[in-house]
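only the shape, not the letters, is given here:
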């Protein structure tokens, strides 16, 4: 049963209900809050049969009920509270009355915040995110594989079925994640997806306040956060403001006529994300993009409804405070109402000034992606408060740079150089999240035609260039999707995550020689990155590939060190002229250290040698 329900929720969250036969509260969200928040306002959604017939009241010093909103459905009340910053933590009754007689009472709690909660430090450029699809990583608790009251059970034979991965499996393997050099964890959504089929991915939420029971509980999610903090690691939540699942509890009794977009008859979105910044876009096209649904099973939420907008904002802040989060990955960022997204980012970043958020804008055009970043001066005056965006343009350029024939004009490595030159479009390129692949696209090793040399070259670039790296689970062991680009195959089970697996990536048993080498290579690379201040916050300078030479050199540098990456796509070794590098970056240094091998590299001459279809990654201490 859901912890929201009164019978199971009362003791766990200090909720007391004394009800008459006529009325009861099925839900009150959020179920508790905190004293001392920056925002002194709070919306409470109250749901129960004919609850709108009652009039709530509160008697607690520092808390006042500012207004009560009734809606079309008689089963909802929206309460707006003002909570003074000086209010003391404690519990109080919300009395629901009819004709001055209390019909029921709800015990509400204001909790004590963690020390330093408001100034929590989000993930930074010193971090590397590890992205996990929880259902496909490790089955740590087989007892939750089947949950009787939920609509979809276990079916590992189906690529789109539930496979049983859970939070316990992730917690049990944090040693591996930490040992690999990853410092932050981004999970695909773990909130409840009680859908009849295809719910494993997490993007059709049916309860915004509950962890899916097949992954564990809210307490398990909090435990994961706590275990990460013990390791000085961070937790990034995956959120969706655009839509919910068609089996969301409110779908059977929508509060208002405009709770959803196209509520009277759904229609699919046009996916014309360009309408957000197109100076010539028609209102018709804007609406059909932003208000259209992805699919019938994902109703599109209307954030222009102020009750919906507040609900989503307070839900976001609740999760940050409850689970001690370090960042948010926002799904389908350009699809909700864009003015709401501006306000959402403003409210979150006002509450937590050092927090971090990254939004998904899947476009290979940096002019479109940069529109959403905080600090960008847009011609239409649109203001965002979101620190980062995913660098889809650079991911696209990286794959093309590795795959294309450098002998053709403008092909190959020049693509990578040219895309990075577009950084003038971004307010802060260092805050972009960079990645070789993710859960929505073919595996990186598949995209580069399973070329191990190119894999290592690409991963070295991701580790060194500006931005915050994100690595998808299994990329480090060359997971592929050779048969199709099906999401179910892309999000395959991680070897060793189930008892019947013949290969185990955690122990190395059953892995190929290349997989073991790739895993060790990735481990060395990202553990080194933890130590490099030049990569975290240093300047960047690169030297353009010339026509058909198949070489590209990029530097990161600060007052402590210089990091040099030379990529060589040629089938033969190359002596690379370093005289220009000495003039501008290296200076008088005569020696550096090869990051991967640990060997010394002489810089005393005019050239360095880079092996065929390889790279040279050198750290030079000042």
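In hand now; what should we look at? On a predicted model such as this, the values are computed, not experimentally measured, just so you know.

from here on, just use CA atoms for contacts and neighbour counts.
Will do.

what separation do you get for residue 391 and residue 438?
Using Cα to Cα, to the nearest Å, residue 391 is found at 12 Å from residue 438.

more crowded one of the two?
The residue with more neighbours, out of residue 391 and residue 438, is residue 391; 27 against 19, by other Cα atoms under 10 Å.

look up the closest residue to that one, ignoring the ones flanking it.
residue 434 (5.3 Å; Cα to Cα, 6 or more residues apart in numbering).

next helix or strand past whichever strand in the chain runs longest?
Ranked by number of residues, the top strand in the chain under DSSP state E is strand 101-111. Using DSSP states H and E, the helix or strand that follows strand 101-111 towards the C-terminus is strand 129-132.

next up, a second structure to put side by side with the first:
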């Protein structure tokens, strides 16, 4: 072959190789959200399209009722943001989204618009009639050992490591739904289930690496849809934990950000100072506020910039997508005040526009009611800020419960702590939409605080299930599980016994529990099953009386019923004079104690209360 011919063929070969390489790179690697629904209140839809050089392409489609409103290029040419307008006339169906570059190369994505569930917009969220069960899926039950480790995800199962992945999954949760139903649970909150592809500690899944996919080690999206369906069969509402303040350093977009300000970046690494008070403090310096809001939660958790319009739209749509796709009954938003306040206000309003009766609870970790109440929807804030967050978490009451049952009553201590906490309820806009709890996945187990005292367990849960608000319990409290914060998160978040094949015992069944555990389980079960069918506890007026001699008395009442709750935190039996409570007892002369299952007469104006005991009296 001549030198000229050889050179020609080499040039032709490398030209073909170059074109092939370009063609291989030029593809739609991601398009989010991957599908949508017709009949949404907001007709606008933003598509994020990602692929090598995708910014060089023009976008077109031909489908009745759907138009390309705008195509937005950003500083990274590997992204396009496409705004669609979906008219009310648009029907469910499939259509092609075509991307064409200047050389005529065409990329096609087959997009689907789905029909919404009947009456989807009017779905009812969780409320004060519910008792929420919180669990960490990796530590609850392993229903499918085949997904314990997944090739494409970095961290593998290692149950011997307290901070490692233990293999709990969605199938394990589904397997125990009958157990939860029998206990009296009406709502389920799982810590995040989305993919967390960090190298270490990924079991908590609060560092999300993919906002549209359930972690394969939990079973993937199909398993989550099955969980939703099985919950619905049992009348259990499903609450999804969402994390918008930060993503994972392993998130796919961190290797190729759409825009430099997609996440908060600094010349040197800046951790958040975790001073939530700076948001509400009228005297706070700008530098402190910025460090709180723009600093990273952790080096593995890049701080998302919700002031970026494209990102905030992405997050809003992601929440709506999950509500519609998985038929959710509620959302729990992690570290709510850490997010941009205006961005989260926009998020809450958008969700409630699509789903007016959906409930959303935000993690509002403050020690006083004034700070917590600021974040509740329609709060009368002096700066006129409205979060559009219907439900807040009552950490003030949590901190009061941690101490109230461990100390004798003094002027400020003992059960007076509970009384004082509730006395601050004038600050809240909606008293019935406050989440109350004695422990969660981030706190010390309450039974470690109470040193395993079963009597105190009963007193605390009597209070939790009969005061105002929405009670939440943490998996394992029903069998007195312990765990100390000082031992580290992994040891505090221990596995539920019986959730794994080969466990020494199965505490999901009565025969696998100790006598003490069964006593605790049966007590709580009685409370929850009774609470479920008593609207007076859900919405009834709360009237309480200043605790005296370690005894706290309060009433829940509506037009149909009055319930008197008596909690004796002291070790001695006491005789109460009922005259003090006459405005609440009124003409009632007898009662039925649902705990002891005994009838009680009020004829002598006295009530005997045993030490370290409680009574829930249905007045008659």
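Sure, I can see it. Remember, predicted model here, so these are calculated numbers, not experimental data.

TM-score for the pair, please.
The pair, once superposed, lands on a TM-score of 0.95 when counted by TM-score structural alignment, normalised by the length of structure 2; 599 aligned residues with a Cα RMSD of 1.4 Å.

count of neighbours near the counterpart of residue 365 of structure 2 in structure 1?
If you follow residue 365 of structure 2 across to structure 1 using TM-score structural alignment, you land on residue 362. By other Cα under 10 Å, 17 other residues sit near residue 362 of structure 1.

tell me the secondary structure of residue 362 of structure 1, please.
Following DSSP: H, G, I helix; E, B strand; the rest coil, residue 362 of structure 1 is assigned to coil.

now the one 5 residues further on
The local conformation at residue 367 of structure 1, judged by three-state DSSP, is helix.

what sits against it?
For residue 367 of structure 1, the contact set (Cα atoms under 8 Å, 6 or more residues apart in numbering) comprises residue 425.

and the gap between it and residue 36 of structure 1?
Applying Cα to Cα to residue 367 of structure 1 and residue 36 of structure 1 gives a distance of 40 Å.

residue 513 of structure 1 too?
Distance from residue 513 of structure 1 to residue 36 of structure 1, by Cα to Cα: 55 Å.

one more: residue 52 of structure 1?
According to Cα to Cα, residue 52 of structure 1 and residue 36 of structure 1 sit 30 Å apart.

neighbour count for the two, which is higher?
residue 52 (22 against 19).

what does that one align to in structure 2?
Checking TM-score structural alignment: residue 52 of structure 1 goes with residue 55.

which ones are touching that match?
By Cα under 8 Å, 6+ apart, the contact set of residue 55 of structure 2 is 73-74, 76-80.

can you tell me the helix or strand for residue 311 of structure 1?
Residue 311 of structure 1 belongs to helix 306-323 when elements are defined using DSSP H and E.

that helix corresponds to what range in structure 2?
If you align by TM-score structural alignment, helix 306-323 of structure 1 falls on residues 309-326 of structure 2.

for residue 522 of structure 1, which three-state class applies?
Put simply, residue 522 of structure 1 is helix when judged by three-state DSSP.

let me know whether it touches residue 475 as I believe.
No: between residue 522 of structure 1 and residue 475 there is no contact under Cα atoms under 8 Å: 9.2 Å.

residue range for stretch 110-119 of structure 1 in structure 2?
Alignment of stretch 110-119 of structure 1 against structure 2: residues 113-122, by TM-score structural alignment.

endpoint to endpoint, that stretch covers what distance?
The straight-line separation of the ends of stretch 113-122 of structure 2 (Cα to Cα) is 20 Å.

just the buried members of the contacts of residue 55 of structure 2?
Using 16 or more other Cα atoms under 10 Å as the burial test, the contacts of residue 55 of structure 2 include 73, 76-80 as buried.

would a markdown table of those residues with distance to residue 191 of structure 2 be doable?
Listed next are those as a markdown table, based on distance: Cα to Cα, whole Å:
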| residue | distance to residue 191 of structure 2 |
| --- | --- |
| 73 | 35 |
| 76 | 33 |
| 77 | 35 |
| 78 | 33 |
| 79 | 31 |
| 80 | 32 |
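
from those, which is closest to residue 273 of structure 2?
Minimum distance to residue 273 of structure 2 across those is 31.0 Å, recorded for residue 76 (Cα to Cα).

surely residue 516 of structure 1 is in a helix?
Yes: judged by three-state DSSP, residue 516 of structure 1 forms part of a helix.

aligned partner of it in structure 2?
Aligned partner of residue 516 of structure 1 by TM-score structural alignment: residue 518.

separation between that match and residue 526 of structure 2?
Residue 518 of structure 2 sits at a distance of 12 Å from residue 526 of structure 2 (criterion: Cα to Cα).
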